[in-house]
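In: This is a predicted model, with the sequence first.
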Amino acid sequence: MDEQYLSSLQQKFSQAKDEFCGYGVATKCLSSPGTDWRVEDTYIQKEGIHDDFGLYDSPDKFYLEKGTNLSGVKRWLYQRVIRHLINMNVSKIRNKKVLEVQNAQP
């Protein structure tokens, strides 16, 4: 989680001072999520983690080892369309040009 992305989310969801889950973030306090290392866990997604699969150098290495749970049409749509939309949305968030997501809930 880079500071620019986090800062943009904090501005976009400024009313969400406490618990927040969305846009790759799950924390008990969005306004001050504790991302600075203080000899304890700092990962901002920890509230949304179900299983810990370890550390990987890149998403490609993770998916090469673990695979995905998508198949058929869902896999094709994700590879050809959805992941590009996600990456475009992340880029816009980093540039503070957040796409409005219908029914977004902090």
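Out: That came through fine. Fair warning: this is a prediction, and the values are worked out from it, not measured in the lab. Numbering: from 1, shown residues only.
In: Going by C-alpha atoms from here, please, whenever you check contacts or count neighbours.
Out: Fine.
In: And the strands in the protein?
Out: Along the chain, the segments classed as strands by DSSP state E run 20-22, 25-27.
In: next, the one to line up against it:
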Amino acid sequence: MQLSSISPAQTATELTATTPLLDYRTPSIQQLIKTRGWRDLSAFDQIGALHDFVRNEIQFGYNTSDQSKASKVLDDGYGQCNTKSVLMMALLRALGLSCRMHGFTIKKALQRGVVPELVYPIVPNNIVHSWVEVWFDGHWVKLEGFILDDGVLSALQKQFPDRNSLCAFGAGTNRLQEPEVTWTGADTYIQQTGINQDFGVFDSPDLFFSKHPQELTGLRGFMFRIALRHWMNFRVKRIRAGHNYALPQDALS
């Protein structure tokens, strides 16, 4: 079911359920929650703890597929917007916090610098993107600021000390030096300015990805899985370590 508006009663039922991707009953997720003591926190602190965990302990990187189960993303230890969103939703629901997915596409320019220039021309123009919306304090709060870990974000701030607007290297923001990535009870963002199409909200990532899969099929999908994503992950690690990849001048205009 695609959802455009949801009552509080609905949020307490449909939006805390497990799905094939939101497999929060798996032992690894349950053990994580127990070890961290997240069940003992207030709702505000639970969301903050999960947001910090997914932002920094699950580093920015590219998994095999958007349709990776939450337990697989946790095991990988890295993820991008869609896979981190899946894990974030699973953790929220495991704590009884109602959440949904909001789907979009982003301009491929947002991935420039992470995607090598050699293959950038063949990347799809529109890339499927998502963020999480959690029901908190009587309204929906948008969570997107967990995508880039502090290591990548601080490296970009150092590389572009005089810029606030950046749509490259996985960031899409007009507040690069003071990004909205810390949980305060309000929306968090880090790729918002790259959005170019809004698909609306969905009660599960399973439904969203079934309706709006990435344009990575056939040979292009095969090449992404076996080669390109590893190349991109290598570049992300180098960015995190302080290496500056140059961009064509038009990419920063």
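Out: That came through fine. Because the structure is a prediction, the values reported are computed rather than measured.
In: related to what we said a few turns ago, closest to Arg83 of the first structure out of the strands of the first structure?
Out: strand 20-22 (16.1 Å; C-alpha to C-alpha).
In: Just the buried residues of the closest one, please?
Out: Along strand 20-22 of the first structure, the positions that meet the burial threshold by neighbour count (16 or more other C-alpha atoms under 10 Å) are Phe20, Cys21.
In: In the second structure, what range does that strand match?
Out: On the second structure, the counterpart of strand 20-22 of the first structure by TM-score structural alignment is residues 166-168.
In: once aligned to the first structure, how far is the matching stretch on average?
Out: Here stretch 166-168 of the second structure, set against the first structure after superposition, deviates by a mean of 0.9 Å using mean C-alpha distance after the TM-score superposition for the first structure.
In: Let's check: the centremost residue of the first structure is which one?
Out: With distances taken as C-alpha atoms, centre = their mean, the residue of the first structure nearest its centroid is Gly24 (1.5 Å).
In: didn't that one look like it was pressed against Gln45?
Out: Yes. Here Gly24 of the first structure lies in contact with Gln45, judged by C-alpha atoms under 8 Å, at a distance of 6.8 Å.
In: thinking again about what came up before, could you tell me how far the residue nearest to the centre of the first structure is located from Val39 of the first structure?
Out: 23 Å (C-alpha to C-alpha, to the nearest Å).
In: cool, and Leu6 of the first structure?
Out: Relative to Val39 of the first structure, Leu6 of the first structure is positioned 21 Å away (C-alpha to C-alpha).
In: now swap in Arg83 of the first structure and tell me
Out: Taking C-alpha to C-alpha, one finds Arg83 of the first structure at 34 Å from Val39 of the first structure.
In: Comparing those two, which residue is more hemmed in?
Out: Here Arg83 of the first structure and Val39 are compared on neighbour count by other C-alpha atoms under 10 Å; more neighbours surround Arg83, at 12 against 6.
In: so which of the strands of the first structure comes closest to Gly72 of the first structure?
Out: Taking C-alpha to C-alpha as the measure, the strands of the first structure were each checked against Gly72 of the first structure, and strand 20-22 came out nearest at 26.4 Å.
In: coming back round to it: of the strands of the first structure, which is nearest Gln105 of the first structure?
Out: Per C-alpha to C-alpha, nearest to Gln105 of the first structure of these: strand 20-22, 7.8 Å.
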